[in-house]
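[1] Got a predicted structure here, sequence first:
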Amino acid sequence: MNRFRPRRTRHRKHRRAAAAWLLGAALVAGAIGYPPPAGADELDRSQPSKSYDEFIDAVWAYESDIDPSEQSYYNDNWDNPVESYPEVEYPGRVIRDDNGDPVEATGLTIEEFFKIIGIGHLYSPADPSPDWRLIQSNVINYLGFVGFQFQESDLVDLGYYEFETTTEMQITYPIHYVDVPNSHWAHGVREFVAYPPIVDRSTIVRDVVVFADDFFTGKNGINNYADFTTPDKHILVIKDHFENKYQGIVSGLSARGKTLQDYLDTEVYWNQLDPPVNPPPGGRTNDVKITLSGLLAGAHLRGAEGVVSLLVDHKNPSDENGTYILQYVQDYAGYDTPFGNRTSLEIKRRRLLRPDLAVIGNG
């Protein structure tokens, strides 16, 4: 499913993750008894492996707009007008103009911004050690996306939630948020009935995400919204979410006669995709190494089908915020994952070091 990632407008740091060939070669060479390439020891010390937990933390900081490394910025600007963000009636309920577009609030202090996204009561500049995961789990953006920026359909896909429904004229309609053009919300409209191909089935589409306690299924002890925004439970959902995206990528590629091994450790180029982007945004390099963690991040933004389209069809779509799927693939490359990690990298390195070795990977 395509994902809308609204952002506040302050310039953000891009979390870049470049692959370290010599480090990987050193690790593999050591494991099979061959000397590592020159310089690998130095890289081994300076480029440690990045864990799956670090991957989740990096994506979560960006998605929630709450980055623990920016604590000094939050404290220094607690009372300073430094932020811009859409106005809300309350956290998760955007205020729109007559055209259906969000109304932008400017000159917000950090205190005001935190109140808008529902975490004002969880943070104090006087606290030297905030509970960052509790704060991140409780963020509600102006469209109602929660924590890791989940919407109702994400939790339905994972079995944690059921859509609210209503029955009219013997037809049962699910009710939930769907990403549609803002013009649908002109003149105060907040929901409408949508039909295929906008949605898979006839649906009452809301303009914001709404989670209600009655529709949580109890999976993994998540019985209500309060459970869902508890850090330990939220992390369970995040990990299930990425497993779901991984399986979606694998099955989507299989349906096209492809496998992950066909693409891992290959490169794509910003200026050779559809649409071509030159120069790449944010000072990124034109060449992008395909890694599993990058693909998982891309699937979080644009769905597993978006990743398959990138790999097979060379499509690089952006969301309404102008964020390309390749940005996530590039920015979150090179982390470990529980789904095979750097399989294709290891195959290439072992063949380079020992061409006579037969290596079988598992993607």
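    That came in fine, so what should we check first?
[2] make it CA atoms for all contacts and neighbour counts henceforth
    OK.
[3] what about the closest residue to Leu310 other than its chain neighbours, neighbour count?
    Once flanking residues are discounted, Leu310 sits nearest to Asn316: 5.8 Å by C-alpha to C-alpha, 6 or more residues apart in numbering. Number of residues near Asn316 (other C-alpha atoms under 10 Å) recorded here: 23.
[4] Buried residues, the lengthiest helix in the chain. List them.
    Scanning the chain for the helix with the most residues, using DSSP state H, yields helix 231-255. Residues of helix 231-255 classed as buried: 231, 233-235, 237-238, 240-246, 248-253 (neighbour count, 16 or more other C-alpha atoms under 10 Å).
[5] coming back round to it: can you verify my assumption that the residue nearest to Leu310 contacts Thr323?
    No: using C-alpha atoms under 8 Å, Asn316 makes no contact with Thr323, being 9.8 Å away.
[6] distance of the residue lying closest to Asp97 once chain neighbours are set aside from Val88?
    Distances taken as C-alpha to C-alpha, 6+ apart place Val103 nearest to Asp97, at 6.0 Å, with adjacent residues excluded. Separation of Val103 from Val88 (C-alpha to C-alpha, to the nearest Å): 8 Å.
[7] The two: which has the busier surroundings?
    Comparing Val103 with Val88 by other C-alpha under 10 Å, the one with more neighbours is Val88, at 20 against 15.
[8] Longest strand in this protein, please.
    strand 171-177 (DSSP state E).
[9] check contacts around the residue nearest to Asp97.
    86-87, 94-97 (C-alpha atoms under 8 Å, 6 or more residues apart in numbering).
[10] In a markdown table: these, plus distance to Ile117.
    Compiled in a markdown table, those are given as follows (distance: C-alpha to C-alpha, whole Å):
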| residue | distance to Ile117 |
| --- | --- |
| Pro86 | 10 |
| Glu87 | 10 |
| Val94 | 11 |
| Ile95 | 13 |
| Arg96 | 16 |
| Asp97 | 20 |
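[11] Comparison target below:
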Amino acid sequence: MDLTISADFFQRLLDLESRIESQNVEWYVENFENKVIDYWAVERPGRLKRSPETGSPIREESTVSEFLDKTGVLDLFRNRDSVGLKSVQSAVINPWGFVGFQFGEPLLMDLQYYRPVMETVVVDGERLVVPSYYASSLPETTWRDGTTSCLYQNESTGRWQVGTDVNRWQGTFTGRDGVNSFEDLRRYDCQTAILRRSLRHSVNILNKYFGKNGQDLWTAGEDYPTPASLLGACHLCGPFGVVAYLESGQLRSDEAGTSISTYLKAFADVTIASHDVFAA
């Protein structure tokens, strides 16, 4: 079963996640050397700078060219007329190492695109081989004094793992949907393939929630945000974050501080139907 995505929904999401607005490219050109973007300081694409005192990311004003360099797409943007703007957007690496639609290691592990690197550690005198990958649940104070990795026990699984402060992508790709490497991950076609599976996953979880009342995502009605709003919010904070919002009004945010409410509003004028998601 193939999945097609409403172009409007798809482009809106890509614009938001890449921070490159497809309808406003001339603004980026006009401000190429002007400090007009409040962004984060990085050592290189995917490796943000943190305050040694607090572990918090450091923000700074950037020119458009600096922003594009920080996200690893400066040369691609200069060649956008030949490669296409979507290829530029899909290759963006944010300061936490999220790529394109801002896919990270944990989601790609869940969707069977990626296997994390394994490390040998000692816990209570016992040698263990544990996975090492990005740990969004750890507080920012974990990363004070230049700390970038931490051995901890995952509360949801009860297992030990090495948590990292960014997505390092040191593991291996499974080859699913042609994603065999980090460079493949930055390709537009591979990004859309991953998005297809991610949306299916979100729809299934939301349908279980609405199914308690004999409804689904598409028939829930005007008492709930639109399907496009809910799917956009799922992409930001995960489907269980959206379920928490629906159940109790809990407003989760991502690493950059973007609230689920922002995405609910951003997709309120976008139409997406079940046949846009699951096509025969």
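    Looks like it arrived, so ask away. All values derive from a computational prediction rather than experimental measurement.
[12] quick revisit: what's the following helix or strand past the longest strand of the first structure aligned against in the second structure?
    For strand 171-177 of the first structure, the succeeding helix or strand toward the C-terminus, using DSSP states H and E, is strand 191-194. Strand 191-194 of the first structure corresponds to residues 149-152 in the second structure, going by TM-score structural alignment.
[13] who touches that stretch?
    Against stretch 149-152 of the second structure from outside (C-alpha under 8 Å, 6+ apart): 142-143, 160-165.
[14] What does Ser153 of the first structure correspond to in the second structure?
    Matched by TM-score structural alignment, Ser153 of the first structure corresponds to Pro106 in the second structure.
[15] pretty sure that match contacts Tyr134?
    Yes: using C-alpha under 8 Å, Pro106 of the second structure is in contact with Tyr134, at 7.0 Å.
[16] quick one: which of these two has more around it?
    Using other C-alpha under 10 Å, the more surrounded residue of Pro106 of the second structure and Tyr134 is Tyr134, with 23 against 17.
[17] per the alignment, the more buried one corresponds to what in the first structure?
    Match for Tyr134 of the second structure (TM-score structural alignment): Tyr177.
[18] Helices along the first structure, start to end?
    Using DSSP H, the helices found in the first structure span residues 21-32, 40-46, 52-64, 71-76, 110-116, 132-138, 152-158, 225-228, 231-255, 292-313, 325-331, 343-353.
[19] could I get these as TSV with distance to Leu122 of the first structure?
    Output for the helices of the first structure, formatted as TSV (distance: least, C-alpha to C-alpha, whole Å):
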stretch	distance to Leu122 of the first structure
helix 21-32	41
helix 40-46	36
helix 52-64	14
helix 71-76	13
helix 110-116	9
helix 132-138	6
helix 152-158	24
helix 225-228	14
helix 231-255	13
helix 292-313	26
helix 325-331	29
helix 343-353	41
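[20] coming back round to it: ok, average deviation of the match of strand 191-194 of the first structure from the first structure?
    Taken over the aligned residues, the distance from stretch 149-152 of the second structure to the first structure averages 0.9 Å (mean C-alpha distance after the TM-score superposition for the first structure).
[21] Quick one: distance of that stretch to the chain centre.
    Here stretch 149-152 of the second structure shows a centroid-to-chain-centroid distance of 22 Å under the convention C-alpha atoms, centre = their mean, to the nearest Å.
[22] With stretch 75-87 of the second structure instead?
    21 Å.
[23] Buried residues of it, list them for me.
    76-77, 80, 85-87.
[24] Name only those of the contacts of Val103 of the first structure that count as buried.
    86-87, 94-96.
[25] can you list the residues you listed in CSV and add distance to Thr217 of the first structure?
    Listed next are those as CSV, based on distance: C-alpha to C-alpha, whole Å:
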residue, distance to Thr217 of the first structure
Pro86, 32
Glu87, 32
Val94, 27
Ile95, 31
Arg96, 32
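[26] ok, now how distant is Glu60 of the second structure from Lys70 of the second structure?
    Glu60 of the second structure is 12 Å from Lys70 of the second structure, by C-alpha to C-alpha.
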